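Student: Just to be clear, the model below is a prediction. Sequence and coordinates:
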Amino acid sequence: MSRTVDRCDPGRRAWIAEAIRKVEADANRSADTHLHVFPLPPEWGIDLYLKDESVHPTGSLKHRLARSLFLYALANGWIHEDTTIIEASSGSTAVSEAYFARLVGLPFVAVMPATTSPEKIGLIEFHGGRCHLVDDPSSIYDESHRLAAECGGHFMDQFTYAERATDWRGNNNIAESIFEQLRLERHPEPSWIVVGAGTGGTSATIGRYVRYRRFHTRLAVVDPEGSAFFGSFTDGDPGRTAAGSRIEGIGRPRVEPSFLPTVIDRMVQVPDAASVAAMRWTNEVTGRGVGGSTGTAMWAVAELVAQMRASGEHGSVVTLICDGGERYAGTYGSDAWLSAQGLNIAPYRAALDGFLKTGELTDPLSR
């Protein structure tokens, strides 16, 4: 005689189906993000594009990740109609997850460092989330597990699931979108795509996609000072730790589980002063407000373009506007904050201004 254990709950399945419908309907209402042309001199033969992820409903690249994480958790049966969602986040992911939690009718708690910008805290609360601040950034993981266990909730854990929640083969992921939008450009297959090392999910998705589609595109990943990723990529130690980063959204005090170094062609460590200088420079050149992590990427982009120019290489380069600069008015946009942090961005800004005139990027520290 066979034995059967039946755990089917029609009511719960119906709730999950409706929650998935709501999340997918949100995606269906949303247009793709713009791919803006950055004004490089056309005679250089190099085209630079900025994919503007700040236009998502929650204002950042993390809207894509949050949507994928919710669909992944719902399809796995980890989220139910009475589940509190917990996330460890420095800001933008929490903003987006608060949005999706409210969309499906669930409470949301963001566990984040106490140094997170007030602008991001306000956005999380605007979308119905609650902020749980901790003094030690390295404790956000343990604290998230503790809170989830205490309330019977679900720790979304973006840092573990970012690389597997998104379908890297396509299905409207960010990599597929970039290549489709470049289809009619003079260099439709980019020489480089440049992204930050945050959860590791975006670089894993893009790196896998270009290999799967057999493109020759190379992937450069940028990391701010104080982050663990660059050192780990250099010496191959996945257990490396660091102090953490002042550039919100990228850079971590530990190497996150979603970080996949084997799909990365180059890593670039960028000084914080260079990140802020490049952020402000991009704002002025394009007229679009960008955040600090975009500045980190743009410094590395300038280095890459200068190297392409020096070697006579033509092609295209793509990076992301990860979020808008309005979230950082009191930090990277504030001269008083820079002074308090001991950051002198003037030499880096002068180097970027010179780059746009000559195609060469001088090392400010060599002056």
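Tutor: Yep, it's here.
Student: For the rest of this, base every contact and every neighbour count on C-alpha atoms.
Tutor: Fine.
Student: the strands in the stretch 251-367 of the chain, which residues?
Tutor: 266-270, 315-321 (DSSP state E, counting those that start in this stretch).
Student: now the helices for the stretch 101-250 of the chain?
Tutor: 118-126, 140-151, 158-165, 174-181, 201-212, 229-235 (DSSP state H, counting those that start in this stretch).
Student: Not counting its own residues, what contacts the first one?
Tutor: Residues from elsewhere that reach helix 118-126 (Cα atoms under 8 Å, 6 or more residues apart in numbering): 91-92, 94-96, 98, 130-131, 327-328.
Student: Which one (most neighbours) among those residues?
Tutor: Within the contacts of helix 118-126, most neighbours by other Cα atoms under 10 Å means residue 94, with 33 neighbours.
Student: residues touching that residue, list them.
Tutor: Taking Cα under 8 Å, 6+ apart as the contact definition, residue 94 lies against 87-88, 110, 124.
Student: Pick the most deeply packed of the helices of the stretch 101-250 of the chain.
Tutor: helix 201-212 (a mean of 22; mean count of other Cα atoms under 10 Å).
Student: and that one, what does it pack onto?
Tutor: Using 3 or more Cα pairs under 8 Å, 6 or more residues apart in numbering; DSSP states H and E, the elements in contact with helix 201-212 are helix 158-165, helix 174-181, strand 192-196, strand 218-224.
Student: what about 6 Å?
Tutor: On a contact count with 3 or more Cα pairs under 6 Å, 6 or more residues apart in numbering; DSSP states H and E, helix 201-212 meets helix 158-165.
Student: Pull the distance from the helix it packs on to the chain's centre.
Tutor: 12 Å (Cα atoms, centre = their mean, to the nearest Å).
Student: cool, stretch 254-268 as well?
Tutor: Taking Cα atoms, centre = their mean, the mean C-alpha location of stretch 254-268 is offset from the chain mean by 13 Å.
Student: what does it rub up against?
Tutor: 159-160, 162-163, 200-201, 204, 207, 218-222, 228-229, 241 (Cα atoms under 6 Å, 6 or more residues apart in numbering).
Student: Residues touching stretch 233-253, excluding its own?
Tutor: Under the criterion Cα under 6 Å, 6+ apart, residues 197-198, 223-224, 226-228, 232, 254, 292 lie in contact with stretch 233-253.
Student: and the end-to-end length of that stretch?
Tutor: Terminal residues of stretch 233-253 lie 14 Å apart, using Cα to Cα, to the nearest Å.
Student: take the one below as the second:
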Amino acid sequence: MTAPDREWARTAITLVEADANRSADTHLLPFPLPGAWGIDLYLKDESSHPTGSLKHRLARSLFLYALCNGWIGPGTPIVEASSGSTAVSEAYFARMLGLEFIAVMPASTSPEKISLIEFQGGKCHLVADPTTVVATARTLAGELGGHFMDQFTYAERATDWRGNNNIAESIYAQLGHERHPVPTWIVVGAGTGGTSATIGRYARYRRFDTQLCVVDPEGSAFWPAYQSRDWTICTGRGSRIEGIGRSRVEPSFQPSVVDRMTQVPDAASLAAMRAGSAVLGRKVGGSTGTNLWGAFGLIAEMRAAGRTGSVVTLICDGGERYADTYYSDEWVAAQGLELAGPAATIQAFLSTGIWPEGA
């Protein structure tokens, strides 16, 4: 890297770090449960980031990682394989640094998602075959002389899991004055696997007794691979729950830091999303519903064992971007999903603390 490029990188790192100083410590919201249970549920609200999702942290870490490795210089086009929140967040940071950003995504991607990326200054490159998205992104970056961010490979190594205001450190700091400051469980989904790796490693590094549960939507490869310990499993289908679930086990997923995995049906994710939104007084996304379903089951298990403590999960993004899908009864019906059963399970749990076996 030449001296002018090195100076540009210093300035770029300063700009990205300034964003972290402004926005990293998101709110930790209590989810009301009966006080007699002796169990507290908290949701880390990642939707309050400037780009509206948990992926803002990932995008910032990926940019810092690439800058410090010398992979990005002035004028380097940035390419990513993403049709969702990661692309929105990476477009934000690329524009901050004056760099071109291109998201490679399936041609079936909704106009709403495309508009969110374009609003942040990004461009969208559509491909007919969704299975070629990663290969196309890598090829396109090479043709442009750009950098392929490759979130699915670098997510777990780009984040400083020992601290430096990562999401795990923030959670424990915010719980410091609560009645159960060390959570019994933290519940997250896996898309890249970066968040679960960060939280699992940090809990072990700090010698906390917290256990990590990863919830996985139907159709994703993470859960069956974890059950069988066969990391070559490929389901050949995508996830309907945006931001989590993958058709293959991605390189960033670190199963050895996961204490339990739970598979969550898509209908249960959406029913919990809607129930959570009603309780919180604001709309949350589908992956938050997946998290809540997993958290409710663990809380019921703690109650049945006579244990008290706290459980923490995430609001991954807001529900506004899903008005035409997850919050549309017509869309839900077209997907063949029936929400009444899981909705009844949730309402019964919130009243009694009981969770049906196998749910």
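Tutor: Cool, the structure landed. Source: prediction; values computed, not measured.
Student: Just give the TM-score of the two.
Tutor: Superposed pair, TM-score by TM-score structural alignment, normalised by the length of the second structure: 0.98. Supporting alignment: 358 aligned residues with a Cα RMSD of 1.2 Å.
Student: Okay, now stretch 114-129 of the first structure: how far is its last residue from its first?
Tutor: 16 Å.
Student: picking that back up, can you redo the contacts of stretch 233-253 of the first structure as JSON lines with distance to residue 321 of the first structure?
Tutor: Shown next, in JSON lines, are those (distance: Cα to Cα, whole Å):
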{"residue": "197", "distance to residue 321 of the first structure": "14"}
{"residue": "198", "distance to residue 321 of the first structure": "14"}
{"residue": "223", "distance to residue 321 of the first structure": "15"}
{"residue": "224", "distance to residue 321 of the first structure": "16"}
{"residue": "226", "distance to residue 321 of the first structure": "22"}
{"residue": "227", "distance to residue 321 of the first structure": "20"}
{"residue": "228", "distance to residue 321 of the first structure": "23"}
{"residue": "232", "distance to residue 321 of the first structure": "25"}
{"residue": "254", "distance to residue 321 of the first structure": "24"}
{"residue": "292", "distance to residue 321 of the first structure": "10"}
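Student: and of those residues, the nearest to residue 65 of the first structure?
Tutor: Of all those, residue 65 of the first structure sits closest to residue 198, with 11.6 Å by Cα to Cα.
Student: Quick one: map the closest one onto the second structure.
Tutor: By TM-score structural alignment, residue 198 of the first structure lines up with residue 191 in the second structure.
Student: okay, now that match: neighbour count?
Tutor: Count around residue 191 of the second structure with other Cα under 10 Å applied: 24.
Student: Please name the nearest non-neighbouring residue to it.
Tutor: residue 244 (4.0 Å; Cα to Cα, 6 or more residues apart in numbering).
Student: The alignment partner in the first structure of the one you found and residue 292 of the first structure, how far apart?
Tutor: When the first structure is aligned by TM-score structural alignment, residue 244 of the second structure is paired with residue 250. Distance from residue 250 of the first structure to residue 292 of the first structure, counting by Cα to Cα: 9 Å.
Student: likewise residue 322 of the first structure?
Tutor: Taking Cα to Cα, one finds residue 322 of the first structure at 9 Å from residue 292 of the first structure.
Student: again, but for residue 65 of the first structure
Tutor: Counting by Cα to Cα, the separation of residue 65 of the first structure from residue 292 of the first structure is 19 Å.
Student: The two: who's more crowded?
Tutor: residue 292 (32 against 24).
Student: With respect to residue 280 of the first structure, which of the strands of the stretch 251-367 of the first structure lies nearest?
Tutor: With Cα to Cα as the criterion, residue 280 of the first structure lies closest to strand 315-321 of the strands of the stretch 251-367 of the first structure, at 12.8 Å.
Student: Check the secondary structure at the nearest residue to residue 73 of the first structure once chain neighbours are set aside for me.
Tutor: For residue 73 of the first structure, ignoring the flanking residues on the chain, the nearest one in space by Cα to Cα, 6+ apart is residue 79 at 6.0 Å. Taken by DSSP: H, G, I helix; E, B strand; the rest coil, the conformation at residue 79 of the first structure corresponds to coil.
Student: how deep is residue 79 of the first structure tucked in, by neighbour count?
Tutor: Residue 79 of the first structure: 24 neighbours (other Cα under 10 Å).
Student: Can you find the partner of it in the second structure?
Tutor: With TM-score structural alignment as the criterion, residue 79 of the first structure lines up with residue 72 in the second structure.
Student: and what of residue 331 of the first structure?
Tutor: Under the alignment (TM-score structural alignment), residue 331 of the first structure pairs with residue 325 of the second structure.
Student: And its match, how close does it get to residue 346 of the second structure?
Tutor: Counting by Cα to Cα, the gap from residue 325 of the second structure to residue 346 of the second structure is 21 Å.
Student: what's stretch 296-306 of the second structure aligned against in the first structure?
Tutor: Going by TM-score structural alignment, stretch 296-306 of the second structure lines up with residues 302-312 of the first structure.
Student: who's in contact with that stretch?
Tutor: Against stretch 302-312 of the first structure from outside (Cα under 6 Å, 6+ apart): 359-360.
Student: swap in stretch 9-21 of the first structure?
Tutor: For stretch 9-21 of the first structure, the external contacting residues (Cα under 6 Å, 6+ apart) are residue 104.
Student: run the last query once more with 10 Å
Tutor: Applying Cα atoms under 10 Å, 6 or more residues apart in numbering, the external contacts of stretch 9-21 of the first structure come out as 22, 24-27, 67, 70-81, 100-101, 103-105.
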